[in-house]
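> Structural data only, the sequence is not supplied:
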């Protein structure tokens, strides 16, 4: 018998100790992914049935606007009471939102339901991330965040088909109710982990109180930023689609732009606009990452339809590629060898480089310089890069933020991502509206070129991740 004790085996994410947390979180992410894909598929049918197709853009923007406010509330709430209470409130709000939307007798009620859905998403997203980070040891965070992307694969493949089948058999309202049926098993999987939740420690009270006293409430700027996003989202199409509401659209763009300038600095951590080292750089990189990736992927199906005359099924292949290769990149990110040899900055750099390089494929495809297969192969490379970069930035937030400020830091990161998505949507929507009568590959090439440029800019900032 030797006197030297054997080193204990490394902890695994799906070991008996951590299985309740991992299973519950993956179930929640899968639920959210299914709801997202199903709703995207059924939204045109639902708005048309309620005689509200003109409000299609507003229905999409409603959840985005309320989400930006909800994440701020969620961040402060999590830091005060812990993630369990906020998560349960988010799940209850999610169920209410689905019921309101499914039962909507008019477009007004439907919009209210979509807004309530954004509130639920904000509460769930922040509390889930903080819960995962606090319930698992640091070396397992990368692995659980990597599973988030994998949890989107089946919903991406099955969600649209399930939505179509439900609509054909019963009607579009059932599509919004289906996620509530999945909520029960997801909650049952999560309950054992929630009972063990000890993320709110008494000795954090004094630090949390001090943090609250030293920082102004960010809710006002967040509301202003959300309002700016809403105005910019609807202003572009109104201003440039050739309709009679041209002046109203221009006014919305001007007011939205002014609101954005007035509120963005206060809504984000100090130093974000200059990518100051630490958390501000993480938030800035998250924003640029969404612009780089979303500015290509968000318009890829439409580009394929316009420039290559492919049907919806083939255009939807891009969504499947996104899910599969994003998950592949996240799986690579979670490998022990990658975690040992590449720090967060190196992983983000590699991911951004793949996005910039892979984005050239869809750009050339939009100009019909390359055929479908090489163009989509480039997109698969970009999706792999997103899988490497996104979880790296998510884990870095929890390395840099003290525990009593993790909720607020997570909320800031989510706001940055939402802002990047909103600006991409608003800018691209305005350009497409302006050229809707003569839409061609050049418009999409311009949008994708801007996105590749954002990835290149982000590459120069990765060394600022650590203070």
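Cool, got the structure. Treat the numbers as computed from the prediction; the structure is a model and nothing was measured.
> alpha carbons only for contacts and neighbour counts from here, please
Noted.
> Relative to residue 186, how far out is residue 44?
Residue 44 sits 28 Å away from residue 186, going by C-alpha to C-alpha, to the nearest Å.
> of those two, who's got more company?
Just comparing residue 44 and residue 186: by other C-alpha atoms under 10 Å the higher neighbour count belongs to residue 186, 20 against 15.
> so what's the more buried one up against?
24, 27-28, 31 (C-alpha atoms under 8 Å, 6 or more residues apart in numbering).
> another one to put next to it:
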């Protein structure tokens, strides 16, 4: 019963963080119209992302030193508090402050949950747990927009923020029940060398990502400046050799960034392409993304039951992402039938479902007990920053080519193909539990 309660609590907490991430994007136009401060619109997103990078780095180190409970509960309280602050906001500045607090707390929660999984579940169950985590991220993207729309229209946008803390408290009760008596109370690392320096580099990384995000709107100087800042700061937060995909953990982190960056940068442009260039309605265009979300969940379920080997998951999944992007890119050309868009993203979504949770499992398998938090934070920081870079660069290409949809798919296809080269370098060739020597964090 305790394990059931723990699993429910873990999945519920991941779902709530994912739901709020999506819900804010849907509700923000209404929020900005009521509160004013439209010029601060982008900061509501980039600010939360920046705070999340810092929270991820702190949470990982904290969990290794003191165990995952402290960052987990601190993150849950901070996440809920930030939502409350945003929900009662009387100005755009107050809402952004709430988003900063919420982003920081959500990041603490996410990295702590990885360590909880490592400390409370046997390795044989890790694939199943991370398949549930993947589904918990995907489901809100399918049902969330409709729920948020109803809430905004009936109860008002404030309840998009104020309703989630109540659900967070319920999820926390399940977690508390499931964690009683579990071996999670202490840390497994004696020291966290350079912790303050890591937090400083996390802040610099957040600034670089923010510059790229703003620079993607045609501000080339900001875009280039952000890329330079990231080139200096990001390697300090990732396992040594990540940017050259060294074997072992560095290749796992690199592949997570390449796969998610390619997938999400392509997905961002798909509705616009299908509506503006191919003339579909918003609803019909959205079905293409729904198909990808469904197959992502299906493939995650298969990964959790270890239907395929780890190598098959990574190689086959990355190849499917590349194929899906290639086919969707073909849809940008008028002679290509529009129906191809639907199987295209079904294929890409299935590939993500194989790749994404497998990389989470491998991160824990390739981590010693005192490095699980730090390495999990590296995985999540790499994913977030690679995705920001991919979206920023492809947005700039799209603008430079005057609505050149094909440039976005070409760039993301290159990323996916790079991931295909990285995929076999993780150092474990079977679903067994052997450890591989990995580079330590820089």
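Thanks, I have it. A quick note: this is a predicted structure, and the numbers were derived from the prediction, not measured.
> hmm, back to that, filter the contacts of residue 186 of the first structure down to the ones also in contact in the second structure.
Here is what carries over to the second structure from those, by both residues aligned by TM-score structural alignment, their matches' C-alpha atoms under 8 Å: 24, 27-28.
> And those residues, which of them are buried?
24, 27-28 (16 or more other C-alpha atoms under 10 Å).
> do you know how far the equivalent of residue 44 of the first structure over in the second structure is from residue 143 of the second structure?
Using TM-score structural alignment, the equivalent of residue 44 of the first structure in the second structure is residue 29. As judged by C-alpha to C-alpha, residue 29 of the second structure and residue 143 of the second structure stand 19 Å apart.
> Was I right to think residue 112 of the second structure contacts residue 68?
Yes. With contact defined as C-alpha atoms under 8 Å, residue 112 of the second structure reaches residue 68; the gap is 5.0 Å.
> Would you check the distance separating stretch 231-239 of the first structure from the middle of the chain?
22 Å (C-alpha atoms, centre = their mean, to the nearest Å).
> Also stretch 49-65 of the first structure?
Going by C-alpha atoms, centre = their mean, the spacing between the C-alpha centre of stretch 49-65 of the first structure and its chain's C-alpha centre is 19 Å.
> And that stretch, end to end?
Distance between the boundary residues of stretch 49-65 of the first structure (C-alpha to C-alpha) amounts to 24 Å.
> Give me the aligned partner of residue 321 of the first structure over in the second structure.
Using TM-score structural alignment, residue 321 of the first structure pairs with residue 291 in the second structure.
> Around its match, how many other residues sit close by?
Look at residue 291 of the second structure: counted by other C-alpha under 10 Å, it has 20 neighbours.
> Just name the closest of the contacts of residue 186 of the first structure to residue 392 of the first structure, please.
Nearest to residue 392 of the first structure out of these is residue 28 (C-alpha to C-alpha; 20.6 Å).
> Nearest residue to the closest one in space, ignoring adjacent ones along the chain?
Here the nearest residue to residue 28 of the first structure in space, its sequence neighbours aside, is residue 186; by C-alpha to C-alpha, 6 or more residues apart in numbering that works out to 5.9 Å.
> how about the one you found, what's its match in the second structure?
Counting by TM-score structural alignment, the partner of residue 186 of the first structure is residue 171.
> For its match, give its distance to residue 7 of the second structure.
From residue 171 of the second structure across to residue 7 of the second structure, the span is 10 Å (C-alpha to C-alpha).
> same question, residue 390 of the second structure
When distance is defined by C-alpha to C-alpha, residue 390 of the second structure is 33 Å away from residue 7 of the second structure.
> contacting residues for residue 263 of the second structure?
321, 325, 348, 352, 412.
> Give me the neighbour count for residue 274 of the first structure.
Using other C-alpha under 10 Å, residue 274 of the first structure has 11 other residues around it.
> circling back: just say helix, strand or coil for the residue nearest to residue 28 of the first structure.
Classification of residue 186 of the first structure using DSSP: H, G, I helix; E, B strand; the rest coil returns helix.
> Out of the contacts of residue 263 of the second structure, name the ones that lie in strands.
Among those, no residue falls in strands (DSSP state E).
> Dump those residues into a markdown table; add neighbour count and distance to residue 189 of the second structure as well.
Output for the contacts of residue 263 of the second structure, formatted as a markdown table (neighbours: other C-alpha atoms under 10 Å; distance: C-alpha to C-alpha, whole Å):
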| residue | neighbour count | distance to residue 189 of the second structure |
| --- | --- | --- |
| 321 | 31 | 37 |
| 325 | 29 | 42 |
| 348 | 29 | 39 |
| 352 | 31 | 33 |
| 412 | 30 | 38 |
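> Out of those, flag the one nearest to residue 261 of the second structure.
residue 412 (7.7 Å).
> The closest one pairs with which position in the first structure?
Matched to the first structure by TM-score structural alignment, residue 412 of the second structure sits across from residue 451.
> distance of that match from residue 348 of the first structure?
16 Å.
> Next: residue 336 of the first structure.
Applying C-alpha to C-alpha, the value for residue 336 of the first structure to residue 348 of the first structure is 16 Å.
> And for residue 78 of the first structure?
Using C-alpha to C-alpha, we find residue 78 of the first structure at a distance of 27 Å from residue 348 of the first structure.
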